[in-house]
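K.L.:
Sharing a sequence plus its predicted fold:
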Amino acid sequence: MTPTEQYDYIIVGAGSAGCVLANRLSEDPSKTVLLLEAGPEDRSMWMKIPAGTTKVFRPSAVNWGYFTEPEPNLRGRQIYWPRGRTLGGSSSINGMVYLRGHPEDYDQWARLGNPGWGWNDVVPYFRRSEDQQHGASALHGAGGPLAVSDPVIDDPAGRLFIESAINTGSPLRKDFNDGVQEGVGRAQVTVRDGRRSSTSVAFLHPVRGRANLHVAVEALAEKVVLEGRRATGVRYSQRGVGKLATARCEVILCGGVINSPQLLMLSGIGPAAHLREHGIDVALDLPGVGENLQDHLYVYYVAKCEKSISLNHKLSGPNLYVEAMKYFANRSGYLNIGAVQATAFARVGPQATRPDVEVSFRPMSLNISKKGDIALDSFPGINASCSLLRPQARGRIRLASANPRDYPRIHANYLDNAEDLQVMREGLRWIRKTFETEPLSRFIRSEHAPGKAVQSDSEWEDFIRDSAQSVYHPVGTCAMGSDGMAVLDHELRVRGIDGLRVVDASVMPRITSSNTNAPAIMIGEKGADMIRTAARR
């Protein structure tokens, strides 16, 4: 063990929220900050190029590459969960879509015992981060660290999809983040000048030179050190060397929905019986740690189409080299494409009062192997995925052992209820109807998946169970609230432990009705304010 290092704040995890905290807390030169990241620096070229997402999607040095346990309602399949293990965390490997969700998501958080987390409360924190392409407004910010821009690729297939969705009754939306979500349009992305704007790029790298900020990569946190009921530091291992860092003010966990509850449990904070199963001394019986796991589930709808509207051939074979030359010459061409080219939010469930599915359209078709490899189809194709926005299913994270290097067990528990299955089924029917509507229908040759033979409810449900995958938006395993299963209070403090907070997507009591990276960044901004206010007190 090396000599003890002393800091005011220790942040565990340099992901979407962790990089925000490192920036904001180190703004005070009188406070010293240690940022621990289990993965390496974010130097890969593929993490900079928007289309490079497919190259960092599979398990690697920068991707934890988790898998769920066999899912009982998905034919026993283990579902792949990519999570970033590098500076920027999942914001360095994600699809770059910038969506906040619906105002009711946050108002519900407030009603669940979290004052100060309603829509009107959180909008200022979204604004604080933003460098909005269209300038500042009541709902958007300009001059912030995070680039928020329109997609630069205006592909013909995306335009056709938008027109067909409008012709089936969807209103055109030019801003999905203004509090009115339902409709179809092009979602904004976290990209600046043809380069990914991850939280490491936006928040961390510009301040790496601060004397009071120390960033330790390849540093795996093993345990939060407790003195009685107070967190005083973190034991971690860096390249095989055990180290101890102490915190004069606070320890802040930003490891995300998997690693934050894992570290709490390794530190003796969690469900007592489960901790004892693994020989861990119980410091605090906190039964909600690892519970309340929620995730968006999706299913692809794939159509074969005219070659003129598919990018399959543009992004494969010799044409890929042509696109690469365009990009590296002047950052033009199709390597600027993100994960989604058009987006729709629709109400499809019988009781829905606001959108309950998100449809993501892509001018290409692809398949993802069980190991996380992505390959474009050999035929000209396009696809749209249906995502279930507010799943009723709840899963959990559990330890596999007391060894911090052993991946925890993920029980997502997808589709354990009839309502989730019904909404997913009707969302896919919405996609089929849109694809069969002019003008997109003129370019469709055939439905590839599920295929026109799938018509009845039971046939759709079989297709869903056979092919559904995660959208990679897990949240909720260290939920804030006031009930008996809440892990945190509304200021993100671990209940029963002083000097310890969790600030990441695991704090969400309910999943947001869209992609989760923008909300995670907002949580980092709001969490930083709470921590600085506590320090002043």
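P.N.:
Cool, the structure landed. Worth saying up front: this structure is predicted, and the values here are computed from it rather than measured. Numbers count the residues shown, from 1 in each chain.
K.L.:
contacts and neighbour counts: CA atoms only from here.
P.N.:
Noted.
K.L.:
mind listing what's buried in the helix or strand residue 252 falls within?
P.N.:
Secondary structure assigned from DSSP states H and E places residue 252 in strand 241-253. Within strand 241-253, the residues that qualify as buried are 242-253, counting by 16 or more other CA atoms under 10 Å.
K.L.:
next one: stretch 449-460
P.N.:
449-450, 460.
K.L.:
quick one: secondary structure of the residue lying closest to residue 276 once chain neighbours are set aside?
P.N.:
Residue nearest to residue 276 in three dimensions, not counting chain neighbours: residue 282, with 7.2 Å by CA to CA, 6 or more residues apart in numbering. Applying DSSP: H, G, I helix; E, B strand; the rest coil to residue 282 yields a three-state assignment of coil.
K.L.:
burial measure for the residue lying closest to residue 161 once chain neighbours are set aside, as a count.
P.N.:
With CA to CA, 6+ apart as the criterion, residue 161 has its nearest non-adjacent residue at 5.9 Å, and that residue is residue 440. If you count neighbours by other CA atoms under 10 Å, residue 440 ends up with 22.
K.L.:
From residue 448, how far out is residue 440?
P.N.:
Note on residue 440: its distance to residue 448, by CA to CA, to the nearest Å, is 15 Å.
K.L.:
How about residue 136: what's its closest non-neighbour residue?
P.N.:
Residue 136 sits nearest to residue 142 (CA to CA, 6+ apart), 4.9 Å away.
K.L.:
And residue 467, by the same measure?
P.N.:
Closest residue to residue 467 apart from its sequence neighbours, by CA to CA, 6+ apart: residue 299 at 6.4 Å.
K.L.:
From what I see, the one you found and residue 469 are in contact.
P.N.:
Yes: at 6.4 Å, residue 299 and residue 469 qualify as touching, with contact defined as CA atoms under 8 Å.
K.L.:
Presented hereafter is structure B, for comparison with structure A:
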Amino acid sequence: MNTKASQGATSAAAEFDYIVIGAGSAGCAVAGRLAEDSNATVALLEAGPHDHHFSIWAPVGLAAVVPKAGPRNYAYYTEPQPGLNGRRSYQPRGRGLGGSSSINGMVYIRGHRRDYDDWAALGCRGWGFDDVLPYFRRSERNPRLAGQAHPLHGNDGPLHVSDLRSPNPFAQRFVQAAIQAGLPPNDDFNGHSQEGVGLFQVTQYNGERWNAARAYLHGGNAADTALNGGRHGLAVLTDTQALRILFEGKRAIGVEVVRGGTVQVLRARREIVVSGGAFNSPQLLLASGIGPAAQLRGFGIGMVHDLPGVGENLQDHLDIIVNKQLQTPELFGKTARGMLRLAREVMRYRRTRTGMVSSNVAEAGAFLRTRPELEIPDVQLHFAVALLGNRNLGNLGHGYSCHACVLRPKSRGHVRLRSADMRETPLIDPRFLSAEEDMAGMVEGVRAIRRIFAQPALAQHGGREVLTDAFGHDSSNEAAIRDFVRDHADTVYHPVGTCKMGVDEMAVVDPELRVRGVEGLRVADASIMPTLIGGNTNAPAIMIGEKAADLIKASLR
């Protein structure tokens, strides 16, 4: 990857019109769109490295990056969770260009239209579904449309959204089994109805991961690895850790960073945008003197503005997995046969960009209502063509898994400082299952998975359930299922809400994404969500970045 221009940017100019902190899903979008103005200069700061690596661009490479800490994964852990029998929840977060869009499952889901209408009803004017739909459409390039206009989808945006090139036979069997269990088929979860079962569309192009960096920073095709995509006013500064935002009075005027072991100051003539995600955005605000006064005093941080909501309102999708062991090399597994097949699949991928290496692992899914009186789905399923879980199941060989998460959890947690130094990990406490309603939904999710696994399309292939086999074939033992959830549930990686947008006293940003009580500072990422949307969060984070860029541009008029 050619990074020479971006690496030398600070020596040429330490002042920019805009500084965007964090090159994740939203940060790449907002920086890329701001830099379309040829008269504007934009610095995009990223603590991690570039994304030009096989483990990032080959979809199945997530299996190597997600499970452990490394240069491209913060690999956070939460505080011990009473609702999970005292276990710490593992929280992988992308580090490097593309952020979590570089290590996620690539599932393209927007959420339900009602999620956004609820935001508007909470006072977030301009964030109803009809308001945000143009930004989803503007970002999307969906080959299903083949040049056609579509009221809900886009076909010329920078973010490639594709069907899987080589769906696994077991993903297709899962779809058939769910239909046999009574779910309607759905080939577009972002269409007119979310409910049903189908194969996911993924953020891929030509069998390669299409992260936010490829969409908004690199050139416009998969072969082009140069940064900036022709945006000459954009300086992308990797391996650059933001330490704190600098203020003159109440106005944000710069960022203190450490780069190459040297502390530097970058100045912003117009605005600074924080896009560090649900954990690092509140951490940076707090380290910079914006947050609850008592917490800032406890770390000796000079207060810029007392803002009690910073770090509060943390929400996440808690996830429970039901596994089934089945020894076939059609499924991923650490066996001699499985490794031999995977070696052949790597060669196939290099030749044709198809096969198992192009899999996002979580290939199929469903949205369902656990009670008939509900108007919209309340549980999401992800079907994975491997044995997954928070225990080491790799020694069991081959199998498949199905995740269930409650889409709109009631539990609320927080993010707080562990240290005033941004290089230290923040204190993360989601307070999983602190709301009783969430457990009820998890129980119904387990039951729904077991109903699907019992259908002929899957059951005829045999295998045995792992961990849940103690229940027998009867899912009526609710106490046993609750124990299973507390012993095995963990996040499905969708934290949001810690810099909440709104108009109440706990809001951190207003509906223009401006940090309340100061000037020249906004937040644009999933942390601004007042409530968690019903689905995966990558596409909504990119939408937030797109909309943020327009809000910033409009403020200049």
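P.N.:
Nice, I can see it. Computed from a predicted structure; not experimentally measured.
K.L.:
rewinding a little: against the second structure, where does the strand holding residue 252 of the first structure fall?
P.N.:
Counting by TM-score structural alignment, strand 241-253 of the first structure falls onto residues 262-274 of the second structure.
K.L.:
which helices and strands does the helix ranked longest in the first structure pack with?
P.N.:
Using DSSP state H, we find that the single longest helix of the first structure is helix 517-536. If contacts are counted by 3 or more CA pairs under 8 Å, 6 or more residues apart in numbering; DSSP states H and E, helix 517-536 of the first structure sits against helix 16-25, helix 119-129.
K.L.:
just those: most buried one?
P.N.:
Mean neighbour count (mean count of other CA atoms under 10 Å) peaks for helix 16-25 among these, with a mean of 29.
K.L.:
Under the alignment, what does residue 287 of the first structure map to in the second structure?
P.N.:
In the second structure, residue 287 of the first structure lands on residue 308 (TM-score structural alignment).
K.L.:
try residue 361 of the first structure
P.N.:
By TM-score structural alignment, residue 361 of the first structure lines up with residue 383 in the second structure.
K.L.:
Against residue 462 of the second structure, how distant is that match?
P.N.:
Per CA to CA, residue 383 of the second structure is found 17 Å from residue 462 of the second structure.
K.L.:
what about those two, which has more around it?
P.N.:
The neighbour count for residue 383 of the second structure versus residue 462, taken as other CA under 10 Å, is higher for residue 383 (27 against 12).
K.L.:
Quick check: the more buried one is in a strand.
P.N.:
Yes: counting by three-state DSSP, residue 383 of the second structure is part of a strand.
K.L.:
If we ignore the residues flanking it in sequence, what's nearest it?
P.N.:
Nearest non-adjacent residue to residue 383 of the second structure, counting by CA to CA, 6+ apart: residue 402, 4.4 Å away.
K.L.:
Tell me if I'm right that residue 170 of the first structure and residue 183 touch.
P.N.:
Yes: the criterion here is CA under 8 Å, and residue 170 of the first structure meets it with residue 183 at 4.9 Å.
K.L.:
Determine the three-state secondary structure at the residue mapped onto residue 91 of the first structure from the second structure.
P.N.:
Counting by TM-score structural alignment, residue 91 of the first structure lines up with residue 101 in the second structure. Secondary structure for residue 101 of the second structure, judged by three-state DSSP, is helix.
K.L.:
roughly how far apart are the residue lying closest to residue 101 of the second structure once chain neighbours are set aside and residue 247 of the second structure?
P.N.:
Excluding the flanking residues, the one nearest residue 101 of the second structure by CA to CA, 6+ apart is residue 211, at 5.1 Å. Note on residue 211 of the second structure: its distance to residue 247 of the second structure, by CA to CA, is 33 Å.
K.L.:
out of those two, which sits in the busier spot?
P.N.:
residue 211 (30 against 18).
K.L.:
and that one, what is it in contact with?
P.N.:
25, 98, 101-102, 159, 203-204 (CA atoms under 8 Å, 6 or more residues apart in numbering).
K.L.:
I'd like those residues written out as a markdown table, with distance to residue 513 of the second structure added.
P.N.:
Shown next, in a markdown table, are the contacts of residue 211 of the second structure (distance: CA to CA, whole Å):
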| residue | distance to residue 513 of the second structure |
| --- | --- |
| 25 | 16 |
| 98 | 21 |
| 101 | 22 |
| 102 | 25 |
| 159 | 23 |
| 203 | 26 |
| 204 | 29 |
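K.L.:
Using the three-state scheme, assign the residue of the first structure most remote from its centre.
P.N.:
Using CA atoms, centre = their mean, the residue of the first structure lying farthest from its centre is residue 3. It sits 36.2 Å away. Assigned state for residue 3 of the first structure: coil (three-state reduction, three-state DSSP).
K.L.:
ok, it to residue 243 of the first structure distance?
P.N.:
7 Å.
K.L.:
For the stretch 51-200 of the second structure, which segments count as helices?
P.N.:
54-57, 62-65, 113-121, 129-139, 169-180 (DSSP state H, counting those that start in this stretch).
K.L.:
For residue 116 of the first structure, which non-adjacent residue is closest in space?
P.N.:
residue 110 (6.6 Å).
K.L.:
does the one you found really touch residue 117, like I thought?
P.N.:
Yes: the pair residue 110 of the first structure / residue 117 is scored as a contact, 5.2 Å apart, by CA under 8 Å.
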